[in-house]
Each structure stands twice: as structure tokens, then as C-alpha cells.
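Novice: coords please:
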Amino acid sequence: MAQQGTDGGEPQVPRSPSGRIPEWVLDEAAGRPPEPVPWRAPAPAPRRRRGWAVLRALVIVPLVVLLSLVASVLVGPRTWPWSPVTPDLPAATPSVTPPTLTTPPDRPTAGREAARTPLGRPLPAPPEGGTHTFIAFQEDGVTPVAYDPCRPVHYVVRPDDAPPGGEDVVHAAFARLGEVTGLRFVHDGVTDESTTLERDIFQPERYGDRWAPVLVAWETEEQNPALAGDTVGQAGSVAVSLGEGPRVFVTGTVSLDAVRMPEILSFRDGARTARAIVLHELGHLVGLGHVDDPEQLMYPEARREVPDFASGDLTGLSVLGAGPCVPEL
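Specialist: Predicted coordinates for the structure are as follows:
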């Protein structure tokens, strides 16, 4: 996915007459820095074209960063005060504890689950380094926005329309991302949230006194128009800041095409390709942008030769796993 600040896009997975997945998959970013960046789904006939020629909206990372933010998946930070959040759906987990009277109406009690030190350590960046880009930066224009490493990043999965084996792919991808970044990802089970769009990042009646967890869902084009055409995935995160403090991602969304992903999983080596798609999306989720290097997973054209994070991806993820701890949020 091109940059988007948070989004992730997924590759096109063209099919050959034999049903095998061709050697390439296009990832077209159709989002904006604040929106989720999607990848392209399988094209009817595989034709080798450079991703930059096919990608129209998000191939140029700088342009993406300049686009306006989208409420559902903002990549740019917001500052307090925010307007109160009014959940419009019944709680998915009856056992959650509602905020106390001292809790601000628009955000959780500060320091929820915050530890004094990072919960893990990112893998050392490869000695050779590699090409990588970031979606959003702090005020210094150099330090990338990242998730707080001193507290776990929770995620939930909406099981509706999930293809056989789909959730296993998602969990495996989060496990790999945690291994690389040192961030602790915690699966909180299933949810009944109806959409990844226009999503409240604080839903006390559903999730309790904490930031809403990352939402992973399989959606149709009707549910998420961004999945129209060949787009098979979209992801993004919301960053917030308190006063002049650092910006921190607190939650996000990952939308996977409920129609095309099952097709991809049915291909030979489909689980491998699907995992690469989800890994690419999760790279966007934690702050990586697209690169013009075909040897990296974050290249907008996915290739069978690159099923996992490569040296440049790992270099960027090492930095994102060492973001600031912000207990006051």
C-alpha cells in the first residue's frame, strides 16, 4: 500500500489458466495518508507492468501525506480536547468495565496497561540496511510516529465472511510482526463491530476503559467502497497526541476483501500469498510506507520471491518498534 499513513494495500493476484498464482501481484494504494491503503486484487490476465505505472493514487508517498485525513483511519494525530464519543452499538463483551466518573468522556484513563519499560525489543536492523519509508512523522520531521512499545496492542477479529484458514493467516502475520518489532500484539477474540469506516477509537461500552483494539474484518465492496474493483485489502491507524507531546498510534483497522481473499487462499501456495498480503497491510498499520525497491515486501508490486519482510522492511520496523512510551495517553 502506498503510503497513507496507516493504510496498507494489497497486491493484485492474477490467476493463470492453471489456477496458479503468477509470479507477481500488484499492490495499488487507493487511499490517502489518513485513509487505509489498499492493494490490488487479482487481475484477469497477468501482464508485467511496473507498479508505479499502474498505481495512480498512492504511488508517490509525499503526495499521499499531503492529502486530507479520513475520519475512519486517520494517520495524522489529533490533539485534545476531542468531542465526546457516543457508542451506537451494544457492547460485544458484557464483562468489560465502564469508565469511572473521573475518566474523560472522549478518551480512556491515562496510562492503561502502560509499563515503565518496553514490553519487548525489536530485532536488530540488518547490517546492510535497506530501502524503507514511514507514513507519519513527529514534529521534528525525522522521527516516525509509532505505537507505544510500553503497552500491548490489542486486536479483535470480526468472523463474518472469514474464509477457511483466513483467521490463521491473520494471527500468524501478527505473530511475525510482533517478533520483528518487539511490540506485543494481543488477540482479544471476536467482535460484532459492523464496519471499519467512521470508527470511534474510544468505545467504552463495547471495550471498556481503553482505546478500542485494532479491528480486522472481511468486508465486501458494499461494506467498504475502497475494496471496489481489484482492491483486496486496506489498513490504517489513528495517531493522537496530548498537548505538545509525541504522536502515538493507538488503534487501527485492517479490511480484507471477503470475496477475493477466499479465491487467493484457494490458489496453490495461496496461504503463503495471503500471509504476504496481510504482512504488507500490517506493515502499513504500524507505520511503514511503500518503497521503490522490488526486493522489499513494502514494494507496491508484490512478488512471489518476497513472501516476508526483507532487509529494508526490517530496518524500518526496527525503528517503529522503538517508539516513545507515552503513559499520559
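
Novice: can we go C-alpha only for contacts and neighbour counts from here?
Specialist: OK.

Novice: In this model residue 39 seems to touch residue 31, though I could be wrong.
Specialist: No: proximity of residue 31 to residue 39 does not meet the contact threshold set by Cα atoms under 8 Å, at 9.6 Å.

Novice: Looking at these two, which is more packed in?
Specialist: Neighbour comparison, residue 31 and residue 39: the larger count goes to residue 39, with 38 against 30 (by other Cα atoms under 10 Å).

Novice: can you pull out the helices in this protein?
Specialist: With DSSP state H as the criterion, the chain has helices at 51-54, 61-66, 166-181, 204-207, 260-266, 270-285, 311-320.

Novice: For these, please prepare CSV with the additional fields distance to residue 233 and mean neighbour count.
Specialist: Listed next are the helices of the chain as CSV, based on distance: least, Cα to Cα, whole Å; neighbours: other Cα atoms under 10 Å:
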stretch, distance to residue 233, mean neighbour count
helix 51-54, 16, 16
helix 61-66, 17, 18
helix 166-181, 12, 19
helix 204-207, 25, 22
helix 260-266, 9, 21
helix 270-285, 7, 27
helix 311-320, 19, 24
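
Novice: Using TSV, please lay out those together with distance to residue 327.
Specialist: Below are the helices of the chain laid out as TSV (distance: least, Cα to Cα, whole Å):
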stretch	distance to residue 327
helix 51-54	40
helix 61-66	27
helix 166-181	19
helix 204-207	19
helix 260-266	38
helix 270-285	21
helix 311-320	17
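
Novice: Tell me which of those approaches residue 143 most closely.
Specialist: Of all the helices of the chain, helix 311-320 sits nearest to residue 143, with 8.9 Å by Cα to Cα.

Novice: another one to check against the first:
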Amino acid sequence: MSVIYLDPHGPRRPARRSDASPLKAVAVACGFALSIIVGIASVTGGGSPLARLIGQGPRPAADDPRAYAFMRETAGGVPVTWDPCLHIRLVVNSRFAPQGADVLLAEAVERVNAASGLTLEVVGPTTEEPDPQQTQRELALGRPGGSRAPVLVAWTTPDVMPKLKGSTIGLGGPIYWYGDSMDRAKYIGGVVTFDSPAMAQVLRGPDGHALARAIVMHEVGHLVGLNHVDNTSQVMAPSAHHGVYEFAAGDRAGLARLGSGGCPYDTGEASG
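Specialist: A predicted model of the protein is given here:
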């Protein structure tokens, strides 16, 4: 059975790796820097680009509706969420997008919306480039990806985004804002980027569209607040198997909780 490994590096709740080979992997990490929560997808191992992506792994585990985890929780153990009363707008830089990238994103967004009750909406194109040097202040100034602007989804290259060099295939996540207390924290912006040449390799492989879509779903799952889980039947597992192309019971349960966070205030009036 073929598998892409999504190997965490430093998530708030690190998944165990007892069933994962460190070779032949696509890794998705959840790193924390200041108030940015980031998911990183990367490729490790040797051989051709596609060989580095596709390996052999254990069969998916049995589905489990309890198999979900969150990127961030309040002191009371409640997941930090987006405001479900506001649309989450996405703009897309398709400068280097592989063929079919728009369909991949649309299908991933449709699935996240259906499972969470949130409203992610692709509102149009942008020429905004992801900025590896972007500061917290700049993120709050209204540029795509910032706290008063649409989420930036960029199909890019390692030359534009050096953090995609080497083994990395994608990175992204939400920006969270504490508000007047941690218990009222809400996600209010985010950035997702993909290494387009690496994704093109996935698309050319077996079940390429379904597998690439699952990778995009995984990243959009991080964007709305899901973390990794041990259960390999879930899209949010550290290892993404051929055949696991749709959100499973745990994924859906976690997404449903992320869509029920309440509407405490209009973040458009907030100061970051």
C-alpha cells in the first residue's frame, strides 16, 4: 500500500510516529511563531521527486469519530476557532499553479465548508506574493494573508518562498488574535503556500488528483484549526495513505467543533 507521510515537527500535540518510516515522506508540521500558527508540508528522502513522495506504509487504521485535535486551545480546553458569522475570504495567486489547481482548491474548500459549517469563499485572484520576511505588523496592515484581508493561497516555488526549498512542499496556517482575553481568541487571517512543481509531481502519479486534493484538504484543515492525529484513516493523520482521500469521522467531528465557536464580536472592528 502506497503512502505519503505527513510527519509533524513541533505541533502543540505531537502525533506519535511509531508506524511511520522517516524516509519517503511528505511532512506537514505545525510550528508556532509569535501569533502565527503554521502547518508545513515537506518532502524528505532520496530518489526522484515522485519517488520521494510515494512510499510504502501500513494500512489505514479503523475510523474513529474521536480522532481529532486542534492547533490551539484556550486555557479552558476550548478550540480557538474562526468566527462562524463571518465569511473566510480567500484570494489565490496562481502564477505557478499546476493544471487543475483551481479545482483542487475549490473541492477542498467545499469539503471543509460542508464538514465545519464555516464559509470559506474563494473571492478572486491576486498578484500578492507570499513574503518569507513578513512581520507581525505587516500582517495586520491589510495585505492578503493579514488580519484584515483575505487568506492568501499561493501556488509558488522555492525561488519565491525559500522556506519551500529542499524537502518542503507547502506551508500555511491561521493567524490568531487574542482579543481582550485568551478565552475570546479568534483566528482572523492566514496564509497557505504550495510548492507547485512538487504538487505537479503528485498530480502525475497514481490517483494524482485525489491525492493532491487530500494534501490541499489537509492544509486547509490546518488553516481552520485542525492539528494532526495518530489515526491513519483520517486526512489529518501524519501519514496520508492512497485511498484516504476524504475526511473521515474524526476529521468531520473536529471540523464541526471548529465551526461552532460562536460570534463574540466583529473582528473587522478589532485592532490586531
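
Novice: Any idea what the TM-score comes out to?
Specialist: Here the superposed chains carry a TM-score of 0.76, computed using TM-score structural alignment, normalised by the length of structure 2; 232 aligned residues with a Cα RMSD of 2.7 Å.

Novice: about what we covered before: I'd like to know which of the helices of structure 1 is closest to residue 305 of structure 1.
Specialist: Counting by Cα to Cα, and looking across all of those, nearest comes helix 270-285 at 10.5 Å.

Novice: Quick check: the alignment partner in structure 2 of residue 260 of structure 1 vs residue 38 of structure 2, distance?
Specialist: Counting by TM-score structural alignment, residue 260 of structure 1 lines up with residue 198 in structure 2. Separation of residue 198 of structure 2 from residue 38 of structure 2 (Cα to Cα, to the nearest Å) stands at 19 Å.

Novice: And the helices of structure 1: which comes nearest residue 214 of structure 1?
Specialist: helix 270-285 (9.2 Å).

Novice: what span of structure 2 lines up against the closest one?
Specialist: Taking TM-score structural alignment, helix 270-285 of structure 1 hits residues 208-223 over in structure 2.

Novice: again with stretch 223-235 of structure 1
Specialist: Using TM-score structural alignment, stretch 223-235 of structure 1 pairs with 160-172 in structure 2.

Novice: Against residue 231 of structure 1, how distant is the residue nearest in space to the middle of structure 1?
Specialist: Nearest to the mean C-alpha position of structure 1, by Cα atoms, centre = their mean, lies residue 285 at 2.4 Å. The gap separating residue 285 of structure 1 from residue 231 of structure 1 is 17 Å, by Cα to Cα.

Novice: how about the strands in structure 1?
Specialist: Assigned by DSSP state E, structure 1 shows strands spanning 24-26, 39-40, 77-79, 146-147, 153-158, 185-190, 214-219, 231-241, 248-257, 301-303.

Novice: which of these sits most buried?
Specialist: Neighbour counts (mean count of other Cα atoms under 10 Å) averaged over each of these peak at strand 39-40, with a mean of 34.

Novice: what range in structure 2 does it sit on?
Specialist: With TM-score structural alignment as the criterion, strand 39-40 of structure 1 aligns to 41-42.

Novice: wait, what's in contact with residue 186 of structure 2?
Specialist: 80, 81, 82, 83, 176, 177, 178, 179 (Cα atoms under 8 Å, 6 or more residues apart in numbering).

Novice: Still touching in structure 1? Go through those.
Specialist: Mapping the contacts of residue 186 of structure 2 onto structure 1 (both residues aligned by TM-score structural alignment, their matches' Cα atoms under 8 Å) leaves 80, 81, 82, 83, 176, 177, 178 still in contact.

Novice: ok, which pair from those is furthest apart?
Specialist: Farthest pair in these, by Cα to Cα: 83 and 178, 13.0 Å.

Novice: one step back: closest to residue 193 of structure 2 among the contacts of residue 186 of structure 2?
Specialist: Closest to residue 193 of structure 2, out of all of those and judged by Cα to Cα, is residue 176, at 18.0 Å.

Novice: so what's that closest one up against?
Specialist: 35, 36, 37, 185, 186, 187, 188, 189.

Novice: any chance of the residues you listed in TSV, with distance to residue 49 of structure 2 too?
Specialist: Compiled in TSV, the contacts of residue 176 of structure 2 are given as follows (distance: Cα to Cα, whole Å):
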residue	distance to residue 49 of structure 2
35	33
36	30
37	28
185	40
186	38
187	34
188	35
189	32
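
Novice: from those, which is closest to residue 124 of structure 2?
Specialist: residue 189 (16.3 Å).

Novice: Tell me the counterpart of that closest one in structure 1.
Specialist: Correspondence of residue 189 of structure 2 to structure 1, assessed by TM-score structural alignment: residue 251.

Novice: Not counting sequence-adjacent ones, nearest residue to its match?
Specialist: residue 214 (5.0 Å; Cα to Cα, 6 or more residues apart in numbering).

Novice: From residue 285 of structure 1, how far off is the one you found?
Specialist: With Cα to Cα as the criterion, residue 214 of structure 1 and residue 285 of structure 1 are 9 Å apart.

Novice: What sits closest to residue 143 of structure 1 if chain neighbours are left out?
Specialist: residue 137 (5.5 Å).

Novice: swap in residue 326 of structure 1?
Specialist: Here the residue nearest residue 326 of structure 1, using Cα to Cα, 6+ apart, is residue 148, at 6.5 Å.

Novice: so that neighbour touches residue 249, yeah?
Specialist: Yes: Residue 148 of structure 1 lies in contact with residue 249 (Cα under 8 Å); the separation is 7.2 Å.

Novice: Other residues contacting stretch 116-135 of structure 2?
Specialist: 84, 86-95, 106, 109, 112-113, 144, 152, 154, 160-163, 191, 193, 252, 255-260.

Novice: mind running it again at 7 Å?
Specialist: 84, 87-93, 109, 113, 144, 154, 161, 255-256, 258-259 (Cα atoms under 7 Å, 6 or more residues apart in numbering).

Novice: what does stretch 90-102 of structure 2 give?
Specialist: With Cα under 7 Å, 6+ apart, stretch 90-102 of structure 2 has contacts from 121-128, 150-156, 196, 200.

Novice: Kindly report the same for stretch 163-174 of structure 2.
Specialist: So stretch 163-174 of structure 2 is contacted by 36-44, 157-158, 187, 189-195, 198, 219, 222-224 (Cα under 7 Å, 6+ apart).

Novice: Check stretch 191-206 of structure 2 too.
Specialist: With Cα under 7 Å, 6+ apart, stretch 191-206 of structure 2 has contacts from 49-50, 96-98, 145, 151-158, 164, 169-174, 208-209, 212.
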